[in-house]
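>>> need coordinates for the following:
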Amino acid sequence: MDRKNAWKTYTAEELKKLETVNEDYKNCLDEGKTERECIRLTIERIEKAGYRNIEEWIKSGKKVESGDKIYAVCMNKTIAMFHIGERPLEEGMNILGAHIDSPRIDVKQNPLYENEELAYLDTHYYGGIKKYQWVTLPLALHGVIVKKDGTVVPVKIGEKEDDPVFVITDLLIHLAAKQMEKKAATVVEGEKLDLLIGSRPIEEAEGLDKKEKEAVKANVLELLKKYYDMEEEDFFSAELEIVPAGKARDCGLDRSMVLAYGQDDRVCAFTSLFAMLDVEKTERTACCILVDKEEIGSVGATGMHSRFFENIVAELAALSGAPAELTVRRALMNSRMLSSDVSAAYDPMYAEVFEKRSAAFFGKGLVFNKFTGSRGKSGSNDANAEYLAKIRNAMDTEAVAYQFAELGKVDAGGGGTIAYIMANYGMEVIDSGVAVLSMHAPWEVTSKADVYEAYKGYKAFLREMR
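Prediction:
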């Protein structure tokens, strides 16, 4: 069934709103290139809107009531926000769930070395990437260095106009005959994704010979000491992420698209945040959870498989005066959720991997995937028809442009989201998100219309799902 292109439906006023949402979205992408940065940005915004950390509620013993706004953070990489509704918690929540980690390259814990008077950082890529896409790009370093005394030193190098950038080198075409015969997966190997960060030997200084072995490495260490008061061993307790340098940009002569790093899945995360901030009085408790580690299986303390979210719901139950364990079980079972993650946009350059009748298209709005997984729906949540009907009604009530799609041809591959994890509680869950071109590449493309419709759709879900 053909869906109308949303661009053809907008009034002048709606186009202004669309641009406002997308400008805010691009700013968020620029400020939130790592999970920690996304959490810091989110906290700044929600506290201005009246949200308070659950720790304050626990210490004060104040009872949670309708209209209260509460958030909880896990290790500065995952956050859950709650706008308490009029109905008891055990009757369920309307939950928006997205992930804020994106494919990237991480710096190892013993990374700095010199090879033929070139200094490098040893790396380990994170998530599903085509390794060859990451060479010869201007790259930035983001993250934190944590000293032994607990001091946290933020790092962001490569984003300002006058900042240096970094690069992963590639073999020149003139000598690449054998390299060009390799399969794409091995054209660039993981161990060759090391970051070039210096080539200048340290200058003569007291107690140091200019001809000293590894003088380039010594110079890098000197600079790290100067700018970050960092010793080489501080790499052991550092989290440094390598991401593309540069800002989110309008794409196309018509400025109809956004080109940026990390849109999987921050396009869903930030539009969910925008929707959450616009929620007013609601019957059911509105919830937004932004999580880490989806790209590597939702594992660890900050991934969706952890008990963090369940524990926080238990704290809310206790603060509302309800019996915690039973209330938590009922609240989760009775909840409804949008697992907000991106979908693959139909790309006519690679039409052979798409089934056109079941593909997601640019400009046709928020995408719903009844199921994800791969081949025979392996690893998938499969939403039931009754829930789909409720979703359709909510979207139509708020005049949201939306479409239903699958992730490519049945045997072409596949992917998953956090939906199946939350479905384990017995709640109703469906995948929803924005169609993306070049997903998992260093620079991804979205339609501004779809970004806007995602914001509208998430807001409609929080308001209309009763």
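>>> from now on I want contacts and neighbour counts done on CA atoms only, so please keep to that.
Fine.
>>> and V64, helix, strand or coil?
At V64, secondary structure determined by DSSP: H, G, I helix; E, B strand; the rest coil is coil.
>>> residues near it, how many?
By the measure other C-alpha atoms under 10 Å, the count of residues near V64 is 17.
>>> again with K178
8.
>>> now show me the structure for the sequence below, then we'll compare the two:
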Amino acid sequence: MMNDSLPLQDFNASLQAFLDASPTPFHAVVSMAQRLDVAGFQRLDESDDWVLEPGKGYYITRNGSSIIAWRQPAVDAAVNLGWRLVGAHTDSPCLKVKPNPELHRQGYFQLGVEVYGGVLLNPWFDRDLSLAGRVSYRDDEGRIKSALLDFEQPVAVLPSLAIHLDREANASRSINAQTYLPVVMGQADEKPDFRALLKQRLEVQGVAEVETVLDYELCFYDSQGAALVGLNQEFLASARLDNLLSCFIGLQALIDGGEAAAGQVLVCNDHEEVGSMSACGAQGPMLSQWLERVLPDADQRNRSLSRSMLISADNAHGVHPNFSDKHDGNHGPLLNGGPVIKINANQRYASNSETSALFRHLAEQVEVPVQSFVVRTDMACGSTIGPITAAELGVKTLDIGVPQFAMHSIRELAGSQDAHGLYKVLQRFLQTDQV
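All right, here's what the predicted structure looks like:
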């Protein structure tokens, strides 16, 4: 039976805490794993032999940045009812530190960065930036280990050039990613050793056995936390709403969904923002390899997939009051107007009439309004893990999302009610025996 839904206020408070604790995909997966542990899910290692019990919850991670969590059904239920899958992605566009990043210019210590994904670059200037990610090191006994690192406090800034030195800035300034984006870390008489700085920070965090920092995957992030804003707190403002918002919604729906006859699955992949082609991305083998292990018989697996459905949750473009002409006039989703079914005739989204109809039906049952998005016919359409996963597994799929503004900015904006609405619909989806 389905558990009670979290009240809106409690849901948003938990969501904000999750966003603030998840500055990188690595941290997001740790945050999700901690919540799954509390909910009684058992962590499994992909290198171990698995003994799975029907009705019990499990999860695995890959690369520390992708996660699959599920409740194991009985074999006959998996075959006859299939799986209810919710998919999202853990990564967000950002600025990543280069391997040899140190710069020393005009007495300032700077780090060179690489642009990850389709970043909206202008908003990164004049923000209080911190730094987080994964660091790999050799310990005192010669073993190679990794640890997560988060400076937490603001340690960097990307200052704008004054308008007095570029009078055309408001009319024509474009950003050269190579020359304009090195981040200012502070002042120094000579070029510091960045790896030595990381070693020092790891020791501050309690990792005392570091002999040498060998490599890292680090990105800058906005140190300002998530907040409810607006005269009546109508909006949620935060970094990484695309797509940690969907990760949290799917996670909470799975935890609160309760047991069901059909299999219940949450998959959150890394690398969606750069094409999903990786060992832990949606275009990689992670999900199909997992499915082969939880349902080993190929004939049973194919029969099960024919009775399964995936909901790919990735945020949608809300109609902006200052740029309403960027939307089709009949398909401009409103913030706090409910989750959005995303449709594209050229299969950039995987929705079809049957999967859309089921979602509308489930939303009616929990009294959540539903909207639609179709990109203007004269504009290109983005995509999601939906079509990729549908093609990899052959599973019927729906693309949906919470409407938002400022997608791919350093700070994005969504309605404060929409995530909770989608959470209630996904709870019901994980319980349904009808796909």
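>>> now the helices for the stretch 201-350 of structure 2?
241-257, 286-294, 298-306 (DSSP state H, counting those that start in this stretch).
>>> the second one vs structure 1 - mean distance after superposition?
Helix 286-294 of structure 2, aligned to structure 1 and superposed, deviates on average by 0.8 Å (mean C-alpha distance after the TM-score superposition for structure 1).
>>> just give me the match in structure 1 for F248 of structure 2.
Counting by TM-score structural alignment, F248 of structure 2 corresponds to F270 in structure 1.
>>> check which helix or strand covers the closest residue to its match other than its chain neighbours.
In space, and not counting its chain neighbours, F270 of structure 1 is closest to Y25: 6.7 Å by C-alpha to C-alpha, 6 or more residues apart in numbering. Element membership for Y25 of structure 1, per DSSP states H and E: helix 12-31.
>>> burial check on the counterpart of N122 of structure 2 in structure 1, number of neighbours?
Aligned counterpart of N122 of structure 2 in structure 1: Y132 (TM-score structural alignment). For Y132 of structure 1, the neighbour count with other C-alpha under 10 Å is 17.
>>> now Y132 of structure 1. Nearest residue, chain neighbours left out?
Among residues not flanking Y132 of structure 1 along the chain, V188 sits closest, at 5.3 Å (C-alpha to C-alpha, 6+ apart).
>>> quick one: H327 of structure 2 from Q283 of structure 2, how far?
The gap separating H327 of structure 2 from Q283 of structure 2 is 29 Å, by C-alpha to C-alpha, to the nearest Å.
>>> test my guess that V328 of structure 1 contacts V313.
Yes - between V328 of structure 1 and V313 there is a contact under C-alpha atoms under 8 Å: 6.2 Å.
>>> more neighbours: which of the two?
Taking other C-alpha under 10 Å, V328 of structure 1 and V313 do not tie; V328 has more neighbours (24 against 21).
>>> what's the counterpart of the more buried one in structure 2?
Match for V328 of structure 1 (TM-score structural alignment): R301.
>>> OK, contacts around its match?
Applying C-alpha atoms under 8 Å, 6 or more residues apart in numbering, we find R301 of structure 2 in contact with 79, 291-292, 295.
>>> just the buried residues of these.
Buried members of the contacts of R301 of structure 2, counted by 16 or more other C-alpha atoms under 10 Å: 79, 295.
>>> S22 of structure 2: which of the contacts of R301 of structure 2 is nearest?
Among those, L291 lies closest to S22 of structure 2 (C-alpha to C-alpha), at 27.3 Å.
>>> show me what the closest one lines up with in structure 1.
Residue pairing (TM-score structural alignment): L291 of structure 2 is matched to V313 of structure 1.
>>> re the thing from before, what would the contacts of R301 of structure 2 look like in CSV with distance to A132 of structure 2?
Putting the contacts of R301 of structure 2 into CSV (distance: C-alpha to C-alpha, whole Å) gives the following:
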residue, distance to A132 of structure 2
V79, 43
L291, 32
E292, 34
L295, 37
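>>> lining up the contacts of R301 of structure 2 with structure 1, which overlap?
Checked against structure 1 using both residues aligned by TM-score structural alignment, their matches' C-alpha atoms under 8 Å, the contacts of R301 of structure 2 keep these contacts: 79, 291-292, 295.
>>> no further questions, thank you.
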